[in-house]
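Peer 1: Give the three-dimensional model of this entry:
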Amino acid sequence: MTRPIPHSFVPDPQNGRLLRDAFGRFATGVTVVTAATEGGCAAMTANSFSSISMDPPLVMWSPALASSRFPVFAQARHFAIHVLAADQADLAWTVARNRNALDHAGLSANAHGVPVLDRCLARFDCDLFAMHEAGDHMIIVGRVLHAQITEGDPLAFFGGQIAGIARG
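Peer 2: As a prediction, this is how the structure comes out:
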């Protein structure tokens, strides 16, 4: 049984707080996306990740056009999406706050030279398949070239905060 919605509204671009709060009612996983830069690593925390297709194997994520990190990802031919584990909240927040957080982290590189995290629940090494403008974000579609998984509990995001997922 669902409860009545305490606030209803018409989305208003001038005041997006209620809309942002409504979007935040959808619990998501948390990822860190990486791409190679000259001499370093671009990294961005994102909860906009989703699988799209099995054949061909496609995934997507949506960085904000206004992000100072967006130009690197818009030009990246290859990138890696890391699905974070429950104990990686500090990493998620560090990358979200600091664009150079992984520059000197001693990361290894995948077959395409993209810096990758040594540990995460899943990693998708991708090449760029398509990009689609969508309002104030860009939908970046990647073709999965390689994927790997490990066991563990997921890191979740709900209502603007890190949240747990109760597994039955």
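Peer 1: Please make it C-alpha for all contacts and neighbour counts, starting now.
Peer 2: Fine.
Peer 1: Tell me which residue is most central in the protein.
Peer 2: residue 46 (2.6 Å; C-alpha atoms, centre = their mean).
Peer 1: Check what contacts the lengthiest helix in the chain and list those residues.
Peer 2: Identified as the longest helix of the chain according to DSSP state H is helix 89-97. With C-alpha atoms under 8 Å, 6 or more residues apart in numbering as the test, helix 89-97 has contacts from 30, 31, 32, 43, 44, 45, 84, 101, 102, 155, 162.
Peer 1: one step back: give me the distance between the spatially closest residue to the residue nearest to the centre of the chain that is not a sequence neighbour and residue 18.
Peer 2: Counting by C-alpha to C-alpha, 6 or more residues apart in numbering, the nearest residue to residue 46 once its immediate chain neighbours are dropped is residue 31, at 5.2 Å. From residue 31 over to residue 18 the distance is 25 Å, taken as C-alpha to C-alpha, to the nearest Å.
Peer 1: To compare with the earlier structure, here is another sequence to fold:
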Amino acid sequence: MDKRRLRTALGRFTTGVTIVSTVGEGGQWAGLTVSSFSSLSLEPPLVLWSLRLESPSLAAFEHNPRFAVNVLGEAQIGLSRRFASSHEHRFGEGEWVLGGHGAPVLNDAVAVFECETVSRQDAGDHRLYIGRVLHFTEHAHAPLLYRSGHYHQLGEVI
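Peer 2: Got it, this is the predicted structure:
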């Protein structure tokens, strides 16, 4: 199978853009840009996301079962890029606060889901995380979208 063509084909699926965050060992905040986020169940309220097994952030998410999924708005491309890079100082002062359930949350996110991991499963070169939603907030901002390696804005309703 041609992996490059498969990657291109998978990229045709438009996704939202999130930053998944937690507090690692020693109280260090950790987070990364994730497009694999998905709702899973309403009863109980469950969400799903995945992380590469080789990710430097893996240890933090293994250490702490609490995490937050921060859904980015179209004005937050810079944040997405910062958290997708190896930038050491990802968490800007004033942008983030420690949420009530123990994970960093983005003040101006489109939505935030504060979660507790209920299941982990290795699948190929990724680890799947299923989290129970403990608390959520939402704002009416337009979401940031990602397709074919590029950021996009939400279009007109059809």
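Peer 1: circling back to that earlier point, give me the mean deviation of the helix or strand just after the longest helix of structure 1 from structure 2.
Peer 2: Next helix or strand after helix 89-97 of structure 1 toward the C-terminus (DSSP states H and E): strand 108-109. Following the fit onto structure 2, the mean deviation recorded for strand 108-109 of structure 1 is 1.1 Å by mean C-alpha distance after the TM-score superposition for structure 1.
Peer 1: show me where structure 1 has helices.
Peer 2: Under DSSP H, structure 1 gives helices at 17-23, 70-75, 89-97.
Peer 1: Make JSON lines out of these and add mean neighbour count.
Peer 2: Formatted as JSON lines, these follow (neighbours: other C-alpha atoms under 10 Å):
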{"stretch": "helix 17-23", "mean neighbour count": "13"}
{"stretch": "helix 70-75", "mean neighbour count": "15"}
{"stretch": "helix 89-97", "mean neighbour count": "15"}
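Peer 1: Residue 145 of structure 2 pairs with which position in structure 1?
Peer 2: Residue pairing (TM-score structural alignment): residue 145 of structure 2 is matched to residue 156 of structure 1.
Peer 1: Provide a list of residues in contact with the closest residue to its match other than its chain neighbours.
Peer 2: Ranked by C-alpha to C-alpha, 6+ apart and with sequence neighbours excluded, the top spatial neighbour of residue 156 of structure 1 is residue 29, at 4.5 Å. Contacts for residue 29 of structure 1 (C-alpha under 8 Å, 6+ apart) come out as 47, 49, 83, 84, 154, 155, 156, 157.
Peer 1: run the last query once more with 6 Å
Peer 2: Applying C-alpha atoms under 6 Å, 6 or more residues apart in numbering to residue 29 of structure 1 gives the contacts 47, 155, 156.
Peer 1: residues contacting the last one?
Peer 2: Which is residue 156 of structure 1. Residue 156 of structure 1 touches 28, 29, 30, 162, 163, 164, counting by C-alpha under 6 Å, 6+ apart.
Peer 1: Show me the strands in structure 1, by range?
Peer 2: Remark: strands assigned in structure 1 by DSSP state E are 28-29, 31-37, 40-46, 50-54, 57-61, 78-83, 108-109, 115-116, 122-134, 137-149, 156-158, 161-163.
Peer 1: To residue 69 of structure 1, which of these lies closest?
Peer 2: strand 40-46 (7.2 Å; C-alpha to C-alpha).
Peer 1: now for residue 8 of structure 2: what does it line up with in structure 1?
Peer 2: Aligned partner of residue 8 of structure 2 by TM-score structural alignment: residue 21.
Peer 1: Distance check, the nearest residue to that match once chain neighbours are set aside against residue 61 of structure 1.
Peer 2: Leaving aside its sequence neighbours, residue 21 of structure 1 sits nearest to residue 159 (C-alpha to C-alpha, 6+ apart; 6.7 Å). Going from residue 159 of structure 1 to residue 61 of structure 1 by C-alpha to C-alpha gives 19 Å.
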